[in-house]
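J.: Okay, predicted coordinates and the sequence, questions at the end:
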Amino acid sequence: MKLRSISLVMALGLYLGTMAQVPSLTIKEEVMSLKTYNFNKPNPVPILTDNAKIFPYFKFEEYEHVAKKKNWKVVTLENDYIKVFVLPEIGGKVWGAIEKSTGEEFLYKNEVVKFRNIAMRGPWTSGGIEFNFGLIGHHPSTATPVDYKVISNADGSVSCVVGNMDLPSRTVWRVEIKLEEDKAYFETNASWYNASPLNQSYYNWMTAAAVVSDDLEFIYPGNQFLEHGGDAKPWPIDSEGRDLSLYKNNNFGGDVSEHVVGDFKDFFGGYYHNKEFGFGHWAPYDEMPGQKLWLWSQARSGGIWEDLLTDHDGQYMEFQAGRLFNQYFPGDTNPISQANFEPYVMDRWREIWFPFKEIGGMVDANENGVLNVKESDNGLYIGINALQNLKDTLQVEINGKEIFTEALDLAPMELFSKLLPKQPKGEIVVKVGNSKLHYTNNNKGSLLKRPFKDDENIVVSENAKLYHEGWEALKFRDYALASEKLKQLLDREPAHQGALLKLAELEYRSTNYSTALIYVNKVLKQDTYLPEANYLAGIIYRSQKDYINALESFGWAARSMQFRSVSFAQMAEVYLLQNNFKKAELYTQKALDYNLYNINAKQIQLLLARKMSDKSEFDRAYNALLTADPLNHFALIESQLINNDLPLSVPNTIKNEFPNETILELAIYYQGLGLTKEALEVLELATNDVKADLWKSYLLRESNSTRSQQLLTQVLKSPIDFVYPYRAETTAVLEWAHSRDQDWKLTYYLAQNYIAIGQYDSGLQLLQDCGMEPDSHIFYRFRAKMLNDNNYPKKENDYLKALQYKADDWKIWEETIQFYLDHDHTDKAYKMAGKAYRTFSPNANIGLIYTKAALLVDEYKKTIEVLNNIQILPFEHASESKHIFTQAHILLALKNIEHKRYAKAITLLETSKQWPENLGVGKPHTVDERMQDYLLAHCYELLNDPDKKKELLGNIISRLQKGNTYGSNDLYRLLSLKKMGRETDLVQLQEKLSTAAAKGNEEAEWVLSLFKKDYNIPLKTKSGLKRSVWKILQASSKL
């Protein structure tokens, strides 16, 4: 590995004297040249139609098959015991960590940077610790640069602080990766702040990785695990009697995703019994109760990812620590729900990550060390691995009687091991000091009584259900669904306070302040003191510049602890807007009295000190702010302003992927406080940025109209690529600009902003108003996606127009072909796909969509030919390639059956069962081959091989049914039972399918129809089937 030092190499080393064994501590920032499979081709079309929840981010479309060396910044923290690597340009992740005495990794360190399409924006690479904040896992910044800072701390420790702003929610996260000289662990001290005045989605999981092997034991305290939907299952022994805590016993089913719960313990991890080495995580249970186990399937469906994510480092697992019990997806009925992130709240928590060795396992762990206790026929084994200097007394008790004691004096990573004689049955207690480490074999005291299953006997009213669904949708950033559910509730109960307030919040998000106030006042007419209603009234009045009513409303909201700090901070900001510095100072302090980490209040405190020329107070507030938030860019701007360092320079902490977004956020913050001069000074830091120029033009509209117009003209000359207005504050800017000039670019920007904040109809109308004037493929692709499917001619015109402007872009061809397929214009799709394939081959995306089009026009040989020569990297639709492969072979087999070429049909059907890995998929443990087996049975019947026929039909009938789930392949069980003359079983299965169909299972409905040879299936059901599947099922039912 080629190393090249750059500007910063900090060695905090440390007086060695004459003793070679004195610990040393270093931190350095360098550039490493790493083998990298990179990603590229950012998609400039606004993501509002595909995943509006993460707008204004965009996706990447291409991933490299061949590695190249690439330079990456690496921060390395090292002491005598461990070595930790951080990648600030790849999401700020911990790259890996090594225990030095063994050379073993206690965090999986992938020696190649191999990006694959897994994350919310696409690229993701395995290993280390990924810090996830926001909505769901693999956050939008996981593969791109974040802000960071290397620090030498006053206590002698060293830190690398990484962080970023989550653009959609405008929340800010930080993680301090800290190492001390005399510790065999490192810390991650996280903080996450909601700087917005609204509720935001809440998701945090620290995704750590470790290598897997058959000797690996998962040490996860608990007695149940939760699935993503919240359903609880037994742990570690499952319902089949398998011990899931052993990696080798998970060699069944698909990928494993289990959130272990039920025990009030602070630690979890794993241990490799053959190499006698382990890894672990510790955090106070109240801070990090979540402990998730993720495993790739041990079938090839998971094994293929070993090759796709690394070159030589082997398969890995994830041991994830979370702020919540599980990574919940809304929808299922159980006690688990979405969490909420309240305004002006900072959450902070501390975790440690550590290695241990040669003690056989772990029954307790914390900053002091790792303890293992094991009873066997050989005696009572006690092992301790110190993680820092551990000088105390070890005591062992049996049934309250002390049987052994010994003084310990261990250095970090030093071991203690003792085998005591076998003890009589009873309660064993092993402890070091005053609970520095503690174990008892009576663990019932730490088991939780919390219910993880719902009570089927509890009847929830329809109104309560609608409110729950609406609130859950709001917390999941599904604002349209939230509005729909809450309005349904108001139709049933017009005075429902919760629904009125949540709708007020939704209208506030959309800048419909008058409507929001109507909802709030309906609640205040019922309860004038209600804190949430008063808080919402306060922020609405503030947005309307009605400061008296804002202050009055905030005052009532502050009577509640929930809204006290944020309301006082809002009042401070309002007083600052009114230049009432003394009152602003008073309410800033009141806000901090009840929330020491109210960053908005701390920032106002710093700003006021500058405004009042109080240098001493400024220095105090500056240090306090950076202590709470070491990457606070506002503090660095204020430091320049108080020293009159103009023009401003970009703070050296801004190193993220979107520095102009950070700068614009700062400028908007100043403008929101009425500080136009400071806002303009900050905006000058943005380079070549359309949104910054729009804001400057707007802010100068009265004071310098000439410069304002110049800036607006500059905006109109700039390309629209990757310009994504999304903030509520920017709508007023764009409305002003649009009133000055109706150029299509301004109309397009305003349309985006309206859609982003929830004014969908207004945004769509603006897109329509642009007509055919725009000269950018981006615009036409976006509008085509946004238009209702009923607008087929307009959508087609937009796609064709986009191709006119950029015919050399494979992505536009793919989108246009998919558009034709979606509207059943398969001939057009096939013709265009063939041309695209000839132009862009070997592009796998084009190849895949070509096979889809070919399949749907009955060109099965062409489909198979292309699939045999394609190389697909896995992505969210990778399984589609296998479906196309299977269906093409089966449909070609059916043609051969039709022409009585049964041997050829058998070969095709057997081939259809294969899982070629060039298609980007691997074979899972369990596959459903009933479709092929039934057709094979038919062929063998016609070839006079009754034994083979009977065997195949018997396999179909005996295939285990999972619960009461039914799919298209259940047709083959019906047909097989009929062929085998098993009338009783046939009737029973028909009854079960009828019951499922009556409960809304459409697949059960059409399976029954096909079995009865009734092909007049309702349109909504038939249209949901892929045409090729329908052909196979219909042909099968006629055999």
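T.: Sure, I can see it. None of these values were measured; they are calculated from a predicted model.

J.: okay, CA-based contacts and neighbour counts for the rest of this
T.: Fine.

J.: Next one: Gln714 relative to Thr706, how far apart?
T.: 12 Å (C-alpha to C-alpha, to the nearest Å).

J.: which residues in the stretch 251-400 of the chain form helices?
T.: 300-309 (DSSP state H, counting those that start in this stretch).

J.: can you give me the strands in it?
T.: Applying DSSP state E, counting those that start in this stretch to the stretch 251-400 of the chain gives strands spanning 256-261, 267-272, 277-282, 290-295, 316-322, 339-341, 346-357, 364-365, 369-376, 379-386, 390-398.

J.: if I look at Pro630, how far off is Arg174?
T.: Distance from Pro630 to Arg174, counting by C-alpha to C-alpha: 8 Å.

J.: Return every residue with contacts to both of the two.
T.: Residues touching both Pro630 and Arg174 by C-alpha atoms under 8 Å, 6 or more residues apart in numbering: Val161.

J.: more neighbours, the two?
T.: Arg174 (26 against 21; other C-alpha atoms under 10 Å).

J.: Look up which helix or strand the spatially closest residue to that one that is not a sequence neighbour falls in, please.
T.: Once flanking residues are discounted, Arg174 sits nearest to Gly163: 4.1 Å by C-alpha to C-alpha, 6 or more residues apart in numbering. If you go by DSSP states H and E, Gly163 is part of strand 158-166.

J.: The structure to be compared is supplied as follows:
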Amino acid sequence: MIWEKLLTDNDGQYVELQSGRLFNQAAEGSMYSPFKHVSFMPYTHDSWTEYWFPVKNTRGLTHATPEIALNLRVQNGWLKWDACAISPLNDTLTMSVPFTRDVPVKRMLQLKPLETVRDSIRWSGEVERLKIQLGETVIANGQPADLTRPLAAPKEFDWESEYGLYTQAKDLANQRKYEEAATYLKKVIEKNKYHVDALVDLGELYLNFKIGWQGHALPLIKQALAINAYHPKANYLQGMMEWNMVGSLDYFGVASLHSAYRSPALTQLAIRAIRNEEWAKADEFLQQALEANSTNFDALQLEIVVARKRKRNAHALKLIKELLFKDPLNHFARFENTLITNGEDNKKAFSGLINSELPHETYIEIALWYNKLRLFEEGLQVLEYAPKEVMVLLWKSELMSQLSKDGKQYQMEALKMSPERVFPFRDGDSGLFLNALSSSDKNAAEMGSYYFFLAALALKQVDAKHILRVGEPEIKYAPYYLLKAELLKDEKEEVLNALEKAYEIDPKSWRVVKRLAEFYAANGELKKAIRINEEKLTKYLKTKKVETSGLPEHEIYILGQQRAELLKQAGRYQEALEVLNSLTILPNEGASGAHKLYRELNIRYAATLNQQKKYREAFAVLEQAEKWPENLGSGEPYNPDNRLTWYLKKWMTQKLTKQEPQPADITKLTKNLSAYEFELLKLFQ
């Protein structure tokens, strides 16, 4: 009910129905069902139309189209139907039974959007047998709508068989759990060392997700090609390992024989032709790639580059216009427009639409797209538009070195900047920091070491823990020490040193305060935990007003909830409840921690009152435990589980009237009680 005040009407709650393109929203366990995780082929583009529409006053929903929503049901020999217009309607709604003359409903509808109509007629058939039409549009064809496909995997299917292991490997890869996928592929190869698809897929994982493991991928793919020279994926991956045209033409040529790999393979050949400045050949490959897949957006972008390089500017501008029609937010197209026109308005249009949380990363992505084509000048020009950030300057330095220019000043400037917003994650990022590691400038060397550590962590190139122990950077940056504490979480002394170092550097950071307080509380220093939390919240705790606290609201509710948890551990339940009651926690999907804590505090406080024989007060607190305060950010479900508090309230009433608890009540309660709630019940013994 928490959302009702946010609605624009005042007639109660609403229900949001969703229907997607797939059969389910696949979770981890879906791989053991028929409904696996799906993936994309290289250079594919997918599009579909989504319909979002409100429906009102239909008392349910059984059928919907972009024009009309219907609710049909048969009750006591009557066919009852409600209709809500989604679009303006001026057509005939017909409901009939196929192959008979039975036409229960034939009604002309003239409705504006969200206008409704309802009716009923004597009819006792089955709704599923009705053919429903609105004008010429068939809404239902009179056939049962239930799925006829299997909904569960065979119980006797052997998931440890060769195919079972391979199926799990593919699904894990589609979930982007690449290391787990590799483990299962190795198991397949142990069972059958010539399982071609497993060899190729493992080679792909090594090639794309284990930086520097190309040498491990090569023998696997070569083994597959020795068994099947025409294996499309093996040829495509082998072609990817060939940098020049001569080596790659053979493999991409064979891969292009397969329809799924034809457009990607030809696109890769076009890239190699562009690197060699063979513009006519590149154009030829691109036309073939687009013939195979007209929505290959990389090929469409490459086509613009080739047209510009061939001085066909009018054609390039035409292609840009067409691409922007298909993809209005395509930043690359707008940048190409600036290269051709050099107009100030076009330059503003390019940079003005890059408004992401980390805009510099968008500029870097565009620059590196040119970099893979060896078009370093264009890449540098992109970075001229980018805000001054560490990674931007480092990539500027790298691109200048590719053009045999000295970009050292950009690197040194970058290494003197704050490490805020630096998240290296690309294959080439770690190479940017290698020169800095040997710098005579100690500060620059330390920052380079830190960035190399981040890249190694993201790309899993080496063991990040090993870097921490062997060549730990010494930088004054609290998030680094928070990360160190997380990586070394099994080493208590290292964690404590890292967290206290983070606090020394930035005692005002709510993240640092929260993490250090958690550590103290978990390691027997609860008073320290409460004190450090209280120091951060001092002003707020005095007035319970956000405006005078000097802190953002999100910091108050995050640390305030932590304070309530710490006070609970200290047995100060009433204080903890006062803190929770003062907070305003923003509702978010699935959030229930604050309410769970609120309920537990009330029950624990009631148990304390029970021990003091204050049964009437305990009863009132248990009543409070059943509430769902709006400020805690969790909406009350339709059927909350209050069995524990119901029983405890009954027990308090029995104590007030000096009755004995009924054993049957206890048996009924504890039958399906969770271990967590059972522990709360024991507080009243």
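T.: Perfect, thanks for sending it. Worth saying up front: this structure is predicted, and the values here are computed from it rather than measured.

J.: Could you report the TM-score for this superposition?
T.: Both chains were compared after superposition, and using TM-score structural alignment, normalised by the length of the second structure their TM-score is 0.81; 661 aligned residues with a C-alpha RMSD of 4.4 Å.

J.: ok, which stretches of the stretch 301-450 of the second structure are helices?
T.: 313-326, 331-341, 344-352, 359-371, 376-384, 390-402, 408-415, 434-437, 442-459.

J.: The stretch 501-650 of the second structure now?
T.: Applying DSSP H, counting those that start in this stretch to the stretch 501-650 of the second structure gives helices spanning 510-522, 526-543, 553-569, 573-582, 593-611, 615-625, 643-656.

J.: wait, Ala584 of the first structure sits on Gln578?
T.: No - Ala584 of the first structure is not in contact with Gln578 according to C-alpha atoms under 8 Å; the separation is 9.1 Å.

J.: ok, now which ones touch Met10 of the first structure?
T.: Thr26, Ile27, Lys28, Glu29.

J.: Report the secondary structure state of the second one.
T.: Right, the one you point to is Ile27 of the first structure. strand (DSSP: H, G, I helix; E, B strand; the rest coil).

J.: who has more neighbours, Ala584 and Gln578 of the first structure?
T.: Each of Ala584 of the first structure and Gln578 has its neighbours counted (other C-alpha under 10 Å); Ala584 has more, 26 against 14.

J.: Leaving out sequence neighbours, find the closest residue to that one.
T.: Ala572 (4.1 Å).

J.: now for the one you found: what does it line up with in the second structure?
T.: Per TM-score structural alignment, the equivalent position to Ala572 of the first structure in the second structure is Ala270.

J.: follow-up on the earlier one: can you list the helices of the stretch 301-450 of the second structure in a markdown table and add distance to Asn497 of the second structure?
T.: Listed next are the helices of the stretch 301-450 of the second structure as a markdown table, based on distance: least, C-alpha to C-alpha, whole Å:
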| stretch | distance to Asn497 of the second structure |
| --- | --- |
| helix 313-326 | 53 |
| helix 331-341 | 45 |
| helix 344-352 | 44 |
| helix 359-371 | 33 |
| helix 376-384 | 40 |
| helix 390-402 | 28 |
| helix 408-415 | 26 |
| helix 434-437 | 25 |
| helix 442-459 | 18 |
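
J.: Is it possible to get JSON lines of those that adds distance to Glu630 of the second structure and mean neighbour count?
T.: Shown next, in JSON lines, are the helices of the stretch 301-450 of the second structure (distance: least, C-alpha to C-alpha, whole Å; neighbours: other C-alpha atoms under 10 Å):
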{"stretch": "helix 313-326", "distance to Glu630 of the second structure": "44", "mean neighbour count": "16"}
{"stretch": "helix 331-341", "distance to Glu630 of the second structure": "43", "mean neighbour count": "20"}
{"stretch": "helix 344-352", "distance to Glu630 of the second structure": "40", "mean neighbour count": "15"}
{"stretch": "helix 359-371", "distance to Glu630 of the second structure": "36", "mean neighbour count": "19"}
{"stretch": "helix 376-384", "distance to Glu630 of the second structure": "48", "mean neighbour count": "20"}
{"stretch": "helix 390-402", "distance to Glu630 of the second structure": "43", "mean neighbour count": "22"}
{"stretch": "helix 408-415", "distance to Glu630 of the second structure": "47", "mean neighbour count": "19"}
{"stretch": "helix 434-437", "distance to Glu630 of the second structure": "53", "mean neighbour count": "17"}
{"stretch": "helix 442-459", "distance to Glu630 of the second structure": "40", "mean neighbour count": "21"}
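
J.: out of these, which comes closest to Gly135 of the second structure?
T.: With distances scored as C-alpha to C-alpha, the stretch of the helices of the stretch 301-450 of the second structure nearest to Gly135 of the second structure is helix 313-326 (32.0 Å).

J.: related to what we said a few turns ago, for the helices of the stretch 501-650 of the second structure, give me JSON lines that also has mean neighbour count.
T.: Formatted as JSON lines, those follow (neighbours: other C-alpha atoms under 10 Å):
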{"stretch": "helix 510-522", "mean neighbour count": "20"}
{"stretch": "helix 526-543", "mean neighbour count": "17"}
{"stretch": "helix 553-569", "mean neighbour count": "21"}
{"stretch": "helix 573-582", "mean neighbour count": "19"}
{"stretch": "helix 593-611", "mean neighbour count": "22"}
{"stretch": "helix 615-625", "mean neighbour count": "20"}
{"stretch": "helix 643-656", "mean neighbour count": "18"}
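
J.: whereabouts in the second structure does the strand holding Gly163 of the first structure align?
T.: Using TM-score structural alignment, strand 158-166 of the first structure finds no match anywhere in the second structure.

J.: List the buried residues of that strand.
T.: In terms of neighbour count (16 or more other C-alpha atoms under 10 Å), strand 158-166 of the first structure has its buried residues at Val158, Ser159, Cys160, Val161, Val162, Gly163, Asn164, Met165, Asp166.

J.: what's the answer for stretch 168-177 of the second structure, then?
T.: Under 16+ other C-alpha under 10 Å, the buried positions of stretch 168-177 of the second structure are Gln168, Ala169, Lys170, Asp171, Leu172, Ala173, Asn174, Gln175.

J.: And for stretch 245-256 of the second structure?
T.: Met245, Ser248, Leu249, Tyr251, Phe252, Gly253, Val254, Ala255, Ser256.

J.: Same check on stretch 281-294 of the second structure?
T.: Lys281, Ala282, Asp283, Phe285, Leu286, Gln287, Gln288, Ala289, Leu290, Ala292, Asn293.

J.: Against Trp305 of the first structure, how distant is the residue in the first structure that Leu394 of the second structure lines up against?
T.: Using TM-score structural alignment as the criterion, Leu394 of the second structure maps onto Leu694 of the first structure. As judged by C-alpha to C-alpha, Leu694 of the first structure and Trp305 of the first structure stand 45 Å apart.
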